[in-house]
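In: model this:
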Amino acid sequence: MSARVGVVVMTTLLAVYVLLIGQRAWLLVTSGDPVGIAMGVALILLGLVGVWAIVREVVFGVAAARLGRRLEAEDALPREQIEVRTSGRPRREDADALFPTYRADVEQHPDDWRAWYRLGLVYDGAGDRRRARQAVRRAIRCAR
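Out: Down below sits the predicted model:
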């Protein structure tokens, strides 16, 4: 639930930012000064990139959560527990021991979203967020 609150807060802050920057950008674009026009266009583009990034992340989060609920309903989530250090970070050697099983499942079923999602969960549990996101994105593509 706290992740949803964070998303709502960040999206609201971005909307306020885009509106305020959009107002300033419009003033710069209509100033008639070539430098002001260039800066106004750059601000508009910056706002659009921000909106695109937030929309992309929200769509990813909604799709990933939907697949997670489906996998949970099927009682197919990974059951292994990874030991964590006192700092809260996972023990890399414990996580590495799980990879062969889930990697083999992905290799045997490359079009199965469940295998990719489980692999993403194992990556996430090991603290490898980049690979976890890649695997979950692949799961989302396969589920379509």
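
In: from here on, just use CA atoms for contacts and neighbour counts.
Out: Will do.

In: what about L46, how many residues close to it?
Out: Neighbourhood size, L46 [other CA atoms under 10 Å]: 15.

In: ugh, wrong one, I meant A95
Out: A95: 20 surrounding residues under other CA under 10 Å.

In: R85 versus the residue nearest to it when sequence neighbours are not counted, what's the distance?
Out: Spatially, and ignoring its direct neighbours in sequence, A95 is nearest to A126 (5.2 Å; CA to CA, 6 or more residues apart in numbering). Between A126 and R85 the distance is 12 Å, computed by CA to CA, to the nearest Å.

In: more neighbours, these two?
Out: More neighbours surround A126 than the other of A126 and R85, with 23 against 10 (other CA under 10 Å).

In: could you also give me the structure for this second sequence? I'd like to compare it with the first:
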Amino acid sequence: MLKYVKPALMTLVILGLLLAFGLLIAQGIAGLRSPEVTEKGFGIGLIVLALVGAWSIWVLVRNGFELQNISARARAEGFELDTSGLERRPSGRIMPESADKLFADVSKEYEANPEDWRVQYRLARAYDHAGDRARGREFMKKAVAGEAAERKASRG
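Out: Sure, this is the predicted structure:
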């Protein structure tokens, strides 16, 4: 059941945001039609705000789909990090000592093969478990780009 609730909720939120952006653009156009200079300025601002908002939603959704695809492929190829044996806090988060050991192991894999998107993916996940989300995002971007390049090359 939850498998369908999250995507449905995300779809509703995105549709609501698109409706709001549409209303902002309509108000912006109404402002542009006004003879007042300040209203024209607000109209331009509303249109720009709506376009930036729509762009940011597009980027967020696109990145989410890319992450789902690369995660599924890594799992299918057996490259997902195995965190089942790591010590956890009552909240479910991995204990820092265990995360640091996992990170050290995955770092050695990365040093041996830094160009492989699978290893970059594993390193990004290890950074995330170790609490360094900024570096994790950086390596996940590299992994997504590497996986896309490999997929493109395999198509011909």
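
In: who touches both of A126 and R85 of the first structure?
Out: R91 (CA atoms under 8 Å, 6 or more residues apart in numbering).

In: so where does the residue of the second structure positioned farthest from its centre fall, helix or strand?
Out: The outermost residue of the second structure relative to its centre, with distances by CA atoms, centre = their mean, is P35 at 42.9 Å. Using DSSP states H and E, P35 of the second structure sits within no helix or strand.

In: any idea what it aligns with in the first structure?
Out: In the first structure, P35 of the second structure lines up with G32, judged by TM-score structural alignment.

In: what of P114 of the second structure?
Out: Per TM-score structural alignment, P114 of the second structure is aligned with P110.

In: just the element for the one residue sitting closest to the centre of the first structure, please.
Out: Residue closest to the mean C-alpha point of the first structure, counted by CA atoms, centre = their mean, is E57 at 5.0 Å. Per DSSP H and E, E57 of the first structure falls inside helix 34-73.

In: how about P90 of the second structure?
Out: Counting by DSSP H and E, P90 of the second structure is part of no helix or strand.

In: residues in contact with I44 of the first structure?
Out: Applying CA under 8 Å, 6+ apart, the residues near I44 of the first structure are I21, G22, A25.

In: export those to CSV and tack on neighbour count?
Out: Below are the contacts of I44 of the first structure laid out as CSV (neighbours: other CA atoms under 10 Å):
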residue, neighbour count
I21, 17
G22, 20
A25, 24
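
In: ok, those residues vs P78 of the first structure, which is closest?
Out: Of all the contacts of I44 of the first structure, P78 of the first structure sits closest to I21, with 45.1 Å by CA to CA.

In: re the thing from before, average gap between the helix holding E57 of the first structure and the second structure?
Out: Helix 34-73 of the first structure, aligned to the second structure and superposed, deviates on average by 1.1 Å (mean CA distance after the TM-score superposition for the first structure).

In: could you point out which element follows that helix?
Out: Helix 34-73 of the first structure is succeeded, C-terminally, by helix 92-108 (DSSP H and E).

In: which one in the second structure is aligned with L121 of the first structure?
Out: Superposed on the second structure with TM-score structural alignment, L121 of the first structure falls opposite R125.

In: excluding chain neighbours, what is closest to its match?
Out: Of all residues not flanking R125 of the second structure in the chain, G136 sits nearest, at 6.4 Å (CA to CA, 6+ apart).

In: how about the contacts made by the corresponding residue of the first structure for that neighbour?
Out: Superposed on the first structure with TM-score structural alignment, G136 of the second structure falls opposite A132. Counting by CA under 8 Å, 6+ apart, A132 of the first structure touches L119, G120, L121, V122, Y123, D124.

In: alright, calling it a day.
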